[in-house]
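>>> following is a predicted model, sequence given first.
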Amino acid sequence: MTRPRITCLFAQYHPAGLLPPHVRHYLGELAASGMTVHLALSGVRTLSSDIARFCTARGIVPHLRPNRGMDFGAWQDLLAAGCAQGADRVVLANDSVFGPLHPLAPILERMMARPADVWGLVESRAPVWHLQSWFLCFGADALAHPAIRRVLAQPFAEMTKQEIILHGELGLGTAIRAAGLRAAAAWADTARGPRRLVPANPMHVDWLSIARSPDTPFIKVELLRDNPCGIGWTGAWRDLLATRDHFPAAWIDDALRGRPAGTCVAGWKSRLLFLLISRDRPAILRAMTRRRPATVPAMSPPAVAR
């Protein structure tokens, strides 16, 4: 049986034009799984020799572009450049997560075998049904569907972040269903109990259960950096990584150090609600009895992305 040709379009941005160790790790895992990886380096005008060597060693194709349109703008530019031509499946991914916390190739093999036109790693119903856009895989026919093409052809460079989320990520969810495409997710956002009435972002409210899952070993950068929902058990990430050796904690320490944190917008009522609806309840109980320091250590041991 002929192995399908899989292309990954990866959107990356760093304010200093760097390619941090945790992103190199992710890119290396994607390339090692057999994908052809096209890397959109947003805001980078000149390719550094260091990044060039990294890409060459792993068969990754770098693309320099202006920093506009965020991840959807980057994917749009890569599609316009013909990077997905000839691919049987196209993965859209970005650098908004830490991970994978364990090898990615077996996860991709399991998901690729599922009978789906499009699949993602995490499903969400907040605020409406969609597959979270930080990792999506489209079959060639699904990507070429007029409903999907219309979403990806929008002027993302002219949009704000919230508009891109609305018209891009949520728009894809609407288009997938309107087109009748078969969709699947490694992590299903099951509506049980209060969750039927209160949709919430699983990558925040259920983050620990997701990160521990064999098929979704990722943590959102936004969760650890900004924690906009005021999730009270984010400090458990260090204990989680202490139990595995595929992803050093130093990579997260280094990524968070010196980066301005956002503001928590959740009030105490919302925080209490998140406690009640989370699948992370055992971790929540432990967090209530053991407080961890919230600051990032001044120094961390050196770590090199494999």
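Here it is on my side, so go on.
>>> make it CA atoms for all contacts and neighbour counts henceforth
Will do.
>>> grab the nearest non-local neighbour of residue 29.
In this structure, residue 29 finds its nearest non-sequential neighbour in residue 104, 6.1 Å apart by CA to CA, 6 or more residues apart in numbering.
>>> and what of residue 179?
Excluding the flanking residues, the one nearest residue 179 by CA to CA, 6+ apart is residue 147, at 6.4 Å.
>>> okay, pairing it with this:
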Amino acid sequence: MNAVPPLRAAMPAAAPSWPAGLHDLRPQSGRRSDVSLPARVASRLLRHTRVMAGKASGLARTLQADLRELGQAEARILRQAAGAMPSNGRAICLYAHFSPAGRVTDMVLRQLEEYTLLGFDVVFVSASPRLQEEDWQAVLDRCAVAIHRRNYALDFGSWCDAARTLRHEIAGAEELLLANDSVLGPIRPLDPVFATLRSGGDGLFGLTESMQHIVHLQSYLLLARGRAAVGDLLDFLLGMRLSARKSAIIRRGELAVSGHMARRGHRVAALYGYAELEAAILADPAESRRLMGLRPFAWAIGLPPAERDARLQRALLAVPMNPTHDFWAPLIRRMGFPFIKTELVTKNPAAVPDAPDWESLVGPDAPCPAPLIAQHLALR
């Protein structure tokens, strides 16, 4: 089992090996920050073309839904109850849950227990259409607060509604964790992960850095530390304009929150930096061969090694990948990443060839072993 590395200096290591510690999110000259504007323009033109080709009716329905939800944050709360776990008020976790079948699986309950053991008052927020009573009671046994709300605006909607409901409690906290059930696991212990995140001092910290669209922390797990950072993250949630449209939530939520915190002077850092991940993949022959199995890099097969590595490195600068999808296996094998994205297993939108092999990377001593994860997937 790989250990989580200790805190390192902000600048990337020169050697092509996994560096120690947290990686500050700073756009680097010559990297995707320089090519992202044309990509964003092209993306917007494509979206506009699709709208003109027949998406207008869907946008109209979304607008109607958004208008109906204006000022309805309190009305979205269907029920709220205090849980059995004692509250310390210093560290709060807002955990967003959704299950079309209305089930809270044993894997989700294990995640709630893990965050409680890490010192968080867990606020469970479900946007499921219904919840079985036995599942609701199981949640109450493991949380400080449980909230059932009407589904609107995805996980950020759940976090925002919970923030409005508990704004005074959150304002006095020293840590605020945003988490959700979009990841399977943990398949590695979380204690060393959070020890490293907490070693970074005050700021906003996440696990993976993404270069897609703009440089940002991926939002499946975000930790704000320090009263000022908690307050600014709370302000972000309270001020976020929600929408029924997924692309709008991604743009206003995940893509915006890192910049919001950085502009307010907070450190923003990831445990698994993107540039370092690329370097680690290119330094390992087996991982480089795996990279060439991904659709955007198949052209590199058969090239001389020196030319192949140089061209792959240039290509990685221009083709931003989703690290938790495209690089999921090296994240686990080389870095000890503690989760697997649920969407990678259930939908595999990028057609990653080895995604079906996820069970092979879940050890028998994992906090959430493969049978528990498989049960979760079957009950979703």
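Yes, it's here. Computed from a predicted model, the values in this text were never measured in an experiment.
>>> give the contact list for the most centrally placed residue in structure 1.
The residue lying closest to the centre of structure 1 (CA atoms, centre = their mean) is residue 134, at 3.4 Å. For residue 134 of structure 1, the contact set (CA atoms under 8 Å, 6 or more residues apart in numbering) comprises 92, 93, 94, 95, 96, 97.
>>> quick one: map the last one onto structure 2.
Under the alignment (TM-score structural alignment), residue 97 of structure 1 maps onto residue 183 of structure 2.
>>> how many neighbours does that match have?
As a burial measure, residue 183 of structure 2 scores 19 neighbours (other CA atoms under 10 Å).
>>> ok, back up a step: could you check how far the residue nearest to residue 179 of structure 1 is from residue 177 of structure 1?
Using CA to CA, to the nearest Å, one gets 10 Å for the distance from residue 147 of structure 1 to residue 177 of structure 1.
>>> got any residues that touch both of the two?
With CA under 8 Å, 6+ apart, residue 147 of structure 1 and residue 177 have no common neighbours.
>>> contacts for stretch 322-335 of structure 2?
Outside stretch 322-335 of structure 2, the residues within contact range by CA under 8 Å, 6+ apart are 2-4, 18, 208-212, 272, 274, 277, 281, 287, 294, 337-341, 344, 348, 350, 352, 361.
>>> and the residue nearest to residue 179 of structure 1, what element?
Per DSSP states H and E, residue 147 of structure 1 falls inside helix 146-152.
>>> for the next helix or strand after that helix, which residues meet the burial criterion?
Using DSSP H and E, the helix or strand that follows helix 146-152 of structure 1 in sequence is helix 161-164. Buried residues in helix 161-164 of structure 1, defined by neighbour count with 16 or more other CA atoms under 10 Å: residue 164.
>>> now helix 161-164 of structure 1: which residue numbers in structure 2?
Using TM-score structural alignment, helix 161-164 of structure 1 lines up with residues 246-249 of structure 2.
>>> after superposition, how close is that stretch to structure 1?
In the superposition with structure 1, the average deviation recorded for stretch 246-249 of structure 2 is 1.0 Å (mean CA distance after the TM-score superposition for structure 1).
>>> for that stretch, the distance to its chain's centre please.
Chain-centre distance of stretch 246-249 of structure 2: 15 Å, with CA atoms, centre = their mean, to the nearest Å.
>>> just stretch 49-58 of structure 1 next, same as before
When C-alpha coordinates are averaged (CA atoms, centre = their mean), stretch 49-58 of structure 1 and its chain have centres 23 Å apart.
>>> ok, and what's touching that stretch?
Contacts with stretch 49-58 of structure 1, where a contact means CA under 8 Å, 6+ apart, come from 19, 28, 31, 32, 61, 62.
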